[in-house]
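K.L.:
Sequence first, predicted coordinates after that:
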Amino acid sequence: MPALTEVKLSVSSPAFKHGEEIPQKYSCEGENINPPLNIEGLPEDTKSLSIIVEDPDAPNGTFIHWVCFNIDPIKHIAENHQPGMSGHNSAGKTGYRGPCPPSGSHRYFFKVYALNTKPDVQEGIQAEPLKEAMQRHTIGFGELMGRYEKKGNNAGNR
């Protein structure tokens, strides 16, 4: 089977620009809610979206902060909104888990995948099996990277 043509999606947020600091509101030190996201350039045959938020700077390897899939093809994901089915993050829970690095500044990649199908996977799936299920169905991809460094001394991980 030939590889699908992958369109570059534009992923942005009114809360922060690519490469800039993620506002505390969206972290473990704030309201711990997902930031709003805007997605542009969806291919015409997009059937669903998936979002995976990763922190590659975590001390024990990449920490997954959010797995959300089977999202209807939409151009805006509202703040504090679970737009589709939820997978497990690296904390072993479903839903969004905000930035909470143990030390220093970490990078957080909000990865958006446009798919030509709705993956036939169960709620609670982890990121890697979801990526495998999406592999031959990804027709668009884009990401937004933000940084976060804890402001206070309260405990937390990643």
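P.N.:
Sure thing, it's come through. Numbering: from 1, shown residues only.

K.L.:
use CA for all of it now, contacts and neighbours both
P.N.:
OK.

K.L.:
From Ile77, how far out is the residue lying closest to Ser12 once chain neighbours are set aside?
P.N.:
Spatial nearest neighbour of Ser12, chain neighbours left out: Asn38 (5.2 Å); criterion: C-alpha to C-alpha, 6 or more residues apart in numbering. Using C-alpha to C-alpha, to the nearest Å, Asn38 is found at 6 Å from Ile77.

K.L.:
now the helices for the protein?
P.N.:
127-134 (DSSP state H).

K.L.:
what ranges do the strands span in it?
P.N.:
Per DSSP state E, the chain carries strands over the ranges 7-8, 10-12, 37-40, 48-55, 63-71, 76-77, 85-86, 106-115, 138-148.

K.L.:
Redo these as a markdown table? Include mean neighbour count and distance to Gln24.
P.N.:
What follows is the strands of the chain, written out as a markdown table (neighbours: other C-alpha atoms under 10 Å; distance: least, C-alpha to C-alpha, whole Å):
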| stretch | mean neighbour count | distance to Gln24 |
| --- | --- | --- |
| strand 7-8 | 16 | 29 |
| strand 10-12 | 19 | 17 |
| strand 37-40 | 17 | 16 |
| strand 48-55 | 24 | 16 |
| strand 63-71 | 25 | 15 |
| strand 76-77 | 16 | 19 |
| strand 85-86 | 21 | 23 |
| strand 106-115 | 24 | 13 |
| strand 138-148 | 22 | 8 |
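
K.L.:
for Gln82, what are its contacts?
P.N.:
Going by C-alpha atoms under 8 Å, 6 or more residues apart in numbering, Gln82 touches 68, 95.

K.L.:
Structure two is appended below for comparative analysis:
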Amino acid sequence: MTRPTPPHPYDFLPALPELKVVSDDVRHGDPLSEAQLASGGNVSPALTWEPGPEGTASYAVTCFDPDAPTPGGVWHWVLADIPPHVHGLPAGGEPGAGRELLNDLGSLGFAGAAPPPGDREHRYIFAVHALGVAELPVDERTPAALVGFHLTVNSLARGTITGLARTAEQSR
């Protein structure tokens, strides 16, 4: 597929203080490991982040693919209502650390990277959102785009780290 590269989606949202986000599993700008691919382990990466600003009542972690061949990209992971004392997640998540919400692939939890055949390399943007509310006003049936709206209006700070994935034929 030949098409332009979409801009970074967070560039169009209100400016926020930046949270430092690090990972042993995702190196910013490098290919994702086999574990984070849908065809591999399909495991969410380990992430750690600095504490949010004063007033942080919870965190949310998301993974968004702006390069998916859709008008609005694809949400691969939405984890909300992470308690304010939690500043990291191990690979595969941590039971009870937050509430898994619906991703755009129709499931709860992390859906690994899977650019479609014939497409170019995709960016997978892992974001940590420091929120001013303890719980988002959503449930497990809420579409990820609407959760994204609630993240935007409740965020006090945000940090991102971006991994890349290629199609199976590009990886050969």
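P.N.:
Sure thing, it's come through. Bear in mind the structure is a predicted one, so any value in this text is a computation, not a measurement.

K.L.:
Quick TM-score on the pair, please.
P.N.:
The TM-score (TM-score structural alignment, normalised by the length of the first structure) is 0.85; 150 aligned residues with a C-alpha RMSD of 2.1 Å.

K.L.:
coming back round to it: the second structure: which residue goes with the residue nearest to Ser12 of the first structure?
P.N.:
The equivalent of Asn38 of the first structure in the second structure is Thr48 (alignment by TM-score structural alignment).

K.L.:
need the contact list for its match.
P.N.:
Contact analysis of Thr48 of the second structure by C-alpha under 8 Å, 6+ apart lists 21-23, 87-89.

K.L.:
In JSON lines, list those residues along with distance to Gly148 of the second structure.
P.N.:
As requested, the contacts of Thr48 of the second structure are exported to JSON lines (distance: C-alpha to C-alpha, whole Å):
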{"residue": "Val21", "distance to Gly148 of the second structure": "19"}
{"residue": "Val22", "distance to Gly148 of the second structure": "22"}
{"residue": "Ser23", "distance to Gly148 of the second structure": "22"}
{"residue": "His87", "distance to Gly148 of the second structure": "21"}
{"residue": "Gly88", "distance to Gly148 of the second structure": "20"}
{"residue": "Leu89", "distance to Gly148 of the second structure": "20"}
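
K.L.:
I'd like to know which of those residues is nearest to Ala134 of the second structure.
P.N.:
Closest to Ala134 of the second structure out of these is His87 (14.8 Å), distances taken as C-alpha to C-alpha.

K.L.:
What residue in the first structure is paired with that closest one?
P.N.:
For His87 of the second structure, the aligned residue in the first structure is Lys75 (criterion: TM-score structural alignment).

K.L.:
which residues does the nearest residue in space to Thr56 of the second structure that is not next to it in sequence contact?
P.N.:
Among residues not flanking Thr56 of the second structure along the chain, Gly132 sits closest, at 5.0 Å (C-alpha to C-alpha, 6+ apart). By C-alpha under 8 Å, 6+ apart, the contact set of Gly132 of the second structure is 55-58, 154-156.

K.L.:
one more time with 6 Å
P.N.:
55-57, 154 (C-alpha atoms under 6 Å, 6 or more residues apart in numbering).

K.L.:
quick one: what's aligned to it in the first structure?
P.N.:
Under the alignment defined by TM-score structural alignment, Gly132 of the second structure corresponds to Asn116 in the first structure.

K.L.:
now Ala157 of the second structure
P.N.:
Per TM-score structural alignment, Ala157 of the second structure is aligned with Gly140.

K.L.:
What of Arg120 of the second structure?
P.N.:
So Arg120 of the second structure corresponds to Gly104, using TM-score structural alignment.

K.L.:
now that match: how far from Asp57 of the first structure?
P.N.:
Taking C-alpha to C-alpha, one finds Gly104 of the first structure at 10 Å from Asp57 of the first structure.

K.L.:
How about Ser105 of the first structure?
P.N.:
Counting by C-alpha to C-alpha, the gap from Ser105 of the first structure to Asp57 of the first structure is 9 Å.

K.L.:
For Ile125 of the first structure, give its distance to Phe69 of the first structure.
P.N.:
Ile125 of the first structure sits 10 Å away from Phe69 of the first structure, going by C-alpha to C-alpha.
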